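Chemist: this one's sequence-less:
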């Protein structure tokens, strides 16, 4: 069992223990509402979570990682309805992809709705969306709504596969740590430090546009091509 506090003043909770789970989730929700950062388990690697619609919280996330605004964080969502709420257009190929791979390790870049009142950084009008497969992440998202989430590590350092690894890099920049065991338990060991596969689907709005695989991750390229079709992949 992970101790409740590894750094003085920074709560850390083992979510495999029922009592710690209840307290940790309560404190995590409260911290996010205040604009603080929380480390959460996802189905790929651990992530730093922030309230997506609170610009100071998103900036705090970028600062914790040592990133500037040119590297905006993805947004995790609790379900398919949120995809339509946040994206201006959802092409049929994207609906096929998320039907196949959500919840799971697929991040899709789409044009964000112009009416959204948020500031994720220099997104150029796009948003990267993913529905994770991890039950702790999904439970938190169901209660908070969309969260800006980036891998729980300093830029240039290995992605954290446990909350303890995240804590070693991020320390008291995080308000609450939620531990749920090594991420290799959720995906095969060969994917232990792999993030999600990222695809840019913005060009699919156009008849001759093609989807681009931006980052190779836990979902193989051939699986993306199988669903979308080779003629729609660039």
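Modeler: Thanks, I have it. In this text, all values refer to a predicted model and were calculated from it rather than measured experimentally.
Chemist: for the rest of this, base every contact and every neighbour count on C-alpha atoms.
Modeler: Fine.
Chemist: where is the longest helix in this protein?
Modeler: In terms of residue count, the longest helix belonging to the chain (DSSP state H) is helix 18-33.
Chemist: next, the nearest residue to residue 49 once chain neighbours are set aside: secondary structure please.
Modeler: Counting by CA to CA, 6 or more residues apart in numbering, residue 49 lies nearest to residue 149, which is 4.4 Å off, once chain neighbours are set aside. Secondary structure for residue 149, judged by DSSP: H, G, I helix; E, B strand; the rest coil, is strand.
Chemist: what sits against residue 149?
Modeler: 47, 48, 49, 50, 73, 74, 75, 76 (CA atoms under 8 Å, 6 or more residues apart in numbering).
Chemist: please identify which helix or strand holds residue 164.
Modeler: Using DSSP states H and E, residue 164 maps to helix 163-170.
Chemist: please report the distance of the residue nearest the centre of the chain from residue 95.
Modeler: In the chain, the centroid-proximal residue (CA atoms, centre = their mean) is residue 149; its distance is 4.0 Å. For residue 149, the distance to residue 95 equals 22 Å [CA to CA, to the nearest Å].
Chemist: want to compare, so here's the second one:
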């Protein structure tokens, strides 16, 4: 695959877009030091210009290029969780374009754990990186803004087509939902959880001795940086979607069948009334397995010609927090074209 990496690096350095897999979802990559290249990301996704994008690095050794006044806790978290699905929000270095940060004085950075992403980032750095020698690739999810994130190369090609110069195929993403985002930009303030993900507050507590605060994931406090995936409506199918408690599922499905509705069903238990669904996706009953398959399942149900997607409500325990966050936002945005 070395020839593909060489091509990807040349395309990035010339301002083109390259999609690549991470352990979370596929990213739509551009030279993070080139505002014109970053603008291509926003144009391809239909993304508002004031929404920041995360910068992906080959290693923590590049952190000083992108952030300033880096607190000791950032290095502790980087050592513990990088490469991995953890994004740190830090004060941006002067050279970081405002196009990357959505006009803010903070920047989100992470080191992905996928071997294809790491090989690309290392090849990019070895080739001198982008403008000004900065070695970072800006890469939000490789899908239209607000829609279901891609966890397979085919999802990227289907949704973005010729807007992407190259798609590096690394197979299905093993985590399946976006990274945990922790805000460390508040001087002497507490760690703040801005987006739940695979890495949990308890895991963070195990490293730094304190769990991050959650300043209202739906309504962030004043002064909280804008971050990816924080809108109420996000990760959404075009088909309307309804989340239903397990106890009400049989009754709901019977009513839909009686009304002649064509519906898809996403369940993690085994309701005996599921046969009435036009299309069915049986999900794993553990949070990691469910997260890994969630977006692909929603895409399948969205493409199946359903009038409605019915989702069995999952547990509200901390272990399911990240998946619940994605389902809530998906339901809020579903059906909006």
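Modeler: Here it is on my side, so go on. These numbers come from a predicted model, not from an experiment.
Chemist: circling back to that earlier point, what about the second structure, which of the contacts of residue 149 of the first structure hold up?
Modeler: Here is what carries over to the second structure from the contacts of residue 149 of the first structure, by both residues aligned by TM-score structural alignment, their matches' CA atoms under 8 Å: 47, 48, 49, 50, 73, 74, 75, 76.
Chemist: in the second structure, point out the residues matching the next helix or strand after the longest helix of the first structure.
Modeler: Downstream of helix 18-33 of the first structure, the first helix or strand assigned by DSSP H and E is strand 38-40. The aligned range for strand 38-40 of the first structure in the second structure is 18-20, by TM-score structural alignment.
Chemist: now that stretch on the first structure. Mean distance?
Modeler: In the superposition against the first structure, stretch 18-20 of the second structure averages 0.5 Å from its aligned positions (mean CA distance after the TM-score superposition for the first structure).
Chemist: could I get the buried residue list for that stretch?
Modeler: Buried positions in stretch 18-20 of the second structure, judged by neighbour count with 16 or more other CA atoms under 10 Å: 18, 19, 20.
Chemist: let me know the closest of these to residue 147 of the second structure.
Modeler: Nearest to residue 147 of the second structure, judged by CA to CA, of the buried residues of stretch 18-20 of the second structure is residue 19 at 16.4 Å.
Chemist: any idea how far that closest one is from residue 26 of the second structure?
Modeler: 7 Å.
Chemist: likewise residue 61 of the second structure?
Modeler: 24 Å.
Chemist: same thing with residue 92 of the second structure?
Modeler: Here the criterion is CA to CA. By it, residue 92 of the second structure lies 24 Å from residue 26 of the second structure.
Chemist: spit out the contact partners of residue 150 of the first structure.
Modeler: 47, 48, 49, 61, 73, 74.
Chemist: let me have those in CSV, extended by distance to residue 221 of the first structure.
Modeler: Output for those, formatted as CSV (distance: CA to CA, whole Å):
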residue, distance to residue 221 of the first structure
47, 23
48, 26
49, 27
61, 29
73, 22
74, 20
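Chemist: could you redo the residues you listed as JSON lines and give each row distance to residue 174 of the first structure and neighbour count?
Modeler: Below are those laid out as JSON lines (distance: CA to CA, whole Å; neighbours: other CA atoms under 10 Å):
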{"residue": "47", "distance to residue 174 of the first structure": "11", "neighbour count": "25"}
{"residue": "48", "distance to residue 174 of the first structure": "8", "neighbour count": "27"}
{"residue": "49", "distance to residue 174 of the first structure": "9", "neighbour count": "30"}
{"residue": "61", "distance to residue 174 of the first structure": "9", "neighbour count": "28"}
{"residue": "73", "distance to residue 174 of the first structure": "16", "neighbour count": "28"}
{"residue": "74", "distance to residue 174 of the first structure": "18", "neighbour count": "22"}
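Chemist: which one of those residues is nearest residue 142 of the first structure?
Modeler: In terms of CA to CA, no member of the contacts of residue 150 of the first structure lies closer to residue 142 of the first structure than residue 49, at 13.9 Å.
Chemist: what's the match for the closest one in the second structure?
Modeler: The equivalent of residue 49 of the first structure in the second structure is residue 29 (alignment by TM-score structural alignment).
Chemist: thought residue 207 of the second structure was touching residue 80?
Modeler: Yes. Residue 207 of the second structure lies in contact with residue 80 (CA atoms under 8 Å); the separation is 7.2 Å.
Chemist: circling back: now the longest helix of the first structure: buried residues?
Modeler: Residues of helix 18-33 of the first structure classed as buried by neighbour count (16+ other CA under 10 Å): 20, 21, 24, 25, 27, 28, 29, 31, 32.
Chemist: and the two most separated of those?
Modeler: 20 and 32 (17.8 Å).
Chemist: look up the closest residue to residue 126 of the first structure, ignoring the ones flanking it.
Modeler: Residue nearest to residue 126 of the first structure in three dimensions, not counting chain neighbours: residue 111, with 4.2 Å by CA to CA, 6+ apart.
Chemist: my bad, residue 199 of the second structure
Modeler: The spatially closest residue to residue 199 of the second structure, leaving aside those adjacent along the chain, is residue 180, at 6.0 Å (CA to CA, 6+ apart).
Chemist: over in the second structure, tell me which residue corresponds to residue 91 of the first structure.
Modeler: Residue correspondence to the second structure (TM-score structural alignment): residue 91 of the first structure is matched to residue 71.
Chemist: which residue in the second structure lines up with residue 26 of the first structure?
Modeler: For residue 26 of the first structure, the aligned residue in the second structure is residue 6 (criterion: TM-score structural alignment).
Chemist: quick one, strands of the stretch 201-337 of the second structure?
Modeler: Assigned by DSSP state E, counting those that start in this stretch, the strands in the stretch 201-337 of the second structure fall at 241-244, 263-267, 279-282, 308-312.
Chemist: a markdown table for these, including distance to residue 197 of the second structure?
Modeler: Compiled in a markdown table, these are given as follows (distance: least, CA to CA, whole Å):
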| stretch | distance to residue 197 of the second structure |
| --- | --- |
| strand 241-244 | 20 |
| strand 263-267 | 21 |
| strand 279-282 | 22 |
| strand 308-312 | 20 |
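Chemist: so which of those is nearest residue 256 of the second structure?
Modeler: Residue 256 of the second structure sits nearest to strand 263-267 of all the strands of the stretch 201-337 of the second structure, at 7.8 Å, using CA to CA.
Chemist: what about the closest one, distance to the chain center?
Modeler: Put simply, strand 263-267 of the second structure sits 23 Å off its chain's centre (CA atoms, centre = their mean, to the nearest Å).
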